[in-house]
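Asker: Next comes the sequence, and after it the predicted model I'd like to discuss.
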Amino acid sequence: MSLPAGLFIILAVAASWAGWWLLAAVVLAGCLAWVARRSTPRGRVGELLAAVREWLLFVVSVTVPAAYLASAPTSVGTAEVAYLAVVAGVVLVAVAADALGANSSDRTSRWPVVLFGVAAAAFVAVCLAIPPAPQPITDSDPFSPFGLLVATTVVLPWLMGLDPVRLAVGTVAALAVGAAALYQLGPIRLGLSVTSLRDVLAAADAAALTSMLIAVAALAGLTSAVGCAGRLRQAGERLTGGGNTGRWSGAALVAVGGAAIWAAVLGPVSAVLLAGAVALTEVVHGLTGRRRRG
């Protein structure tokens, strides 16, 4: 489940486009993910779109630990070097962990979900326990249909592929964390930086918990990267017809290397937006395919 890692980035990106309408975007993304689960047909195009989406989620997942660790006070002065080092380290660990069978057992995917659920509950509790910081004075926060659409597509790929129970839980968790962050920072400050969740704790007079937040972000990004790496390997096996060998092909390794370069050079925002566009294309492709079959 990649959603915990995505929340460290996508909430800020979505808030920069939709403001308070970020919360409506989460609900719409959950509905679209449910539609996609029921309507997306199997086929070459569907498999290719899913593989591209997983590749982009891998890019973003790799950048989460790098962005939060490199922005820590101990990294000042060597932020770029620290960012590149963390990106390379996460990619290598993700590929090695999948090759060693980290994605072969359901147990390895359960305990991170429980941990991140506890962390999300603690984050929401801290935000609600303390009155919010003063908000910047603005003339208005008008509704923008285009901004709502962009914010919805930003959240959508992180909810796709989940079973109904996990989809419902993930949507509620994203709503709770997003509402708590908006309550403390407001949409303007939340959308200023991809790592603005760090500022939420400072605004809530809980700066001492920043190190814990960074550790959770690093673990969430690494866990998501391992899962995405496994799904990328499997997608490569399906697209090439090589069978489920559990081994990394040359094409899959090249794809992972390209993801590392993207993460190191372009950062997460472009990957987040493109992943949303691909996910929305998947939904449209699924609906049109279902209509043709009907």
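Answerer: Yes, it's here.

Asker: make it CA atoms for all contacts and neighbour counts henceforth
Answerer: Fine.

Asker: In contact with residue 267: list those residues for me.
Answerer: 60, 63 (Cα atoms under 8 Å, 6 or more residues apart in numbering).

Asker: no no, residue 13
Answerer: 151, 154, 191, 193, 194, 269.

Asker: Give the buried subset of the residues you listed as a PyMOL selection command.
Answerer: To isolate in PyMOL the members of the contacts of residue 13 that are buried, counting by 16 or more other Cα atoms under 10 Å, one can use:
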select buried, resi 151+154+191+194+269
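
Asker: The structure to be compared is supplied as follows:
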Amino acid sequence: MRLGGGLLVALAAAAAGAGWWLLAGLVLAAIAAGVTARVPEPGDAQVDRVVVAVARLAEVTVYAIAFGAYVFPAHRELAAAAFAVVVTGAGFAGLKIPTIVVRIAGVLLLLAGLVLVVVCVAVPPVGRADGLQPPDFAGVLVAAVLMLPFLRPGGREGAGRRVLFLAAVAVLAAFAALYQLGAVRLGLSLTSLRDLLSAADADSLQPLLTVVAVVATVVPALAAGAGVRARAGVPGLAGIAVAAVAAYFLPALPVLVVAGLVTVIELLLGVRARRYSEQRE
């Protein structure tokens, strides 16, 4: 479920820096997610707990920004801050969505994504102002960092297959968006997926995109709120307040960068925890 909420804003941010090489960044992020799929969670040291809590809060802020931009565009900042407090706070308080509901929602999001891809590829783009430029390795690396948090699987059972599946979905969605809008136009708008439907002459699907945005942000934000409580305890409430302030004042790009970098640190701490466990054995 992370992927759906992340793609709402991360595709535009990554395309702004990498252009068509966003696809290479996605592949790089998928490789990193696959290689580290079986890395355990960081340990219970104070630094480990703080890093994991910050990683979940950064993801929450991304979902909040996406929710505000797609669902309440006229009051984007206020809606984003309220989302961070209400939805993440509910997850922190222990509200859980039944597993079967989460799975059904995941299937519906997948179907909606496939419909979007088919519509965008089937309708020829009106024009394309940009093409494939020489590779910008820094842009590719940044794109990979931005996408990494949302390509990581939720568990380690069958993690490799799930990473491969998530990567395929992300690449298809990115290709459809780049094909229909071009990299420049895709990278210009926070709500570029709405522009994508308009460009594909599919404005009738805009209400469906709103529903997708709600489901794709609320479900992972609830889970992230539970993760903050597990790692930070009551002080995590202060973190939720910080996330709300960040969602209100900050644009998506710096929040995505923080989420990506903290995810890298989280993975490194997981590697350290595994080595420590192996040494003890």
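Answerer: That came in fine, so what should we check first? Quick caveat: nothing in here was measured; it's all calculated off a predicted structure.

Asker: Any chance you could compute the TM-score here?
Answerer: Once superposed, the chains reach a TM-score of 0.87 (TM-score structural alignment, normalised by the length of structure 2), with 272 aligned residues with a Cα RMSD of 2.3 Å.

Asker: quick check, nearest of the contacts of residue 13 of structure 1 to residue 64 of structure 1?
Answerer: residue 194 (9.2 Å; Cα to Cα).

Asker: Check the gap between the aligned partner of that closest one in structure 2 and residue 46 of structure 2 for me.
Answerer: Using TM-score structural alignment, the partner of residue 194 of structure 1 in structure 2 is residue 190. Distance of residue 190 of structure 2 to residue 46 of structure 2, computed by Cα to Cα, to the nearest Å: 35 Å.

Asker: thought the match of residue 194 of structure 1 was touching residue 69?
Answerer: Yes: assessed by Cα atoms under 8 Å, residue 190 of structure 2 is found in contact with residue 69 at 7.2 Å.

Asker: Nearest residue to residue 181 of structure 1 in space, please, no chain neighbours.
Answerer: Leaving aside its sequence neighbours, residue 181 of structure 1 sits nearest to residue 200 (Cα to Cα, 6 or more residues apart in numbering; 6.2 Å).

Asker: Which element, helix or strand, includes the one you found?
Answerer: helix 197-203 (DSSP states H and E).

Asker: What separation is there between the residue nearest to residue 181 of structure 1 and residue 55 of structure 1?
Answerer: 29 Å.

Asker: Out of the contacts of residue 13 of structure 1, which is nearest to residue 128 of structure 1?
Answerer: Taking the contacts of residue 13 of structure 1 together and measuring to residue 128 of structure 1 by Cα to Cα, the closest member is residue 191, at 19.6 Å.

Asker: Spit out the contact partners of that closest one.
Answerer: So residue 191 of structure 1 contacts 11, 12, 13, 14, 15, 16, 17, 19 (Cα under 8 Å, 6+ apart).

Asker: Spit out the contact partners of the closest residue to it other than its chain neighbours.
Answerer: Ranked by Cα to Cα, 6+ apart and with sequence neighbours excluded, the top spatial neighbour of residue 191 of structure 1 is residue 16, at 4.1 Å. Shown in contact with residue 16 of structure 1 (Cα under 8 Å, 6+ apart): 187, 188, 190, 191, 192.

Asker: Same question for residue 42 of structure 2, what's its three-state structure.
Answerer: coil (DSSP: H, G, I helix; E, B strand; the rest coil).

Asker: Can you report how many residues lie near it?
Answerer: 21 (other Cα atoms under 10 Å).

Asker: Tell me the spatial nearest neighbour of it, not counting adjacent residues.
Answerer: That would be residue 270: by Cα to Cα, 6+ apart, it lies 4.3 Å from residue 42 of structure 2.

Asker: again, but for residue 41 of structure 2
Answerer: Per Cα to Cα, 6+ apart, closest to residue 41 of structure 2 is residue 270, 5.2 Å.

Asker: Surely that neighbour touches residue 37?
Answerer: No: with contact defined as Cα under 8 Å, residue 270 of structure 2 does not reach residue 37; the gap is 10.6 Å.
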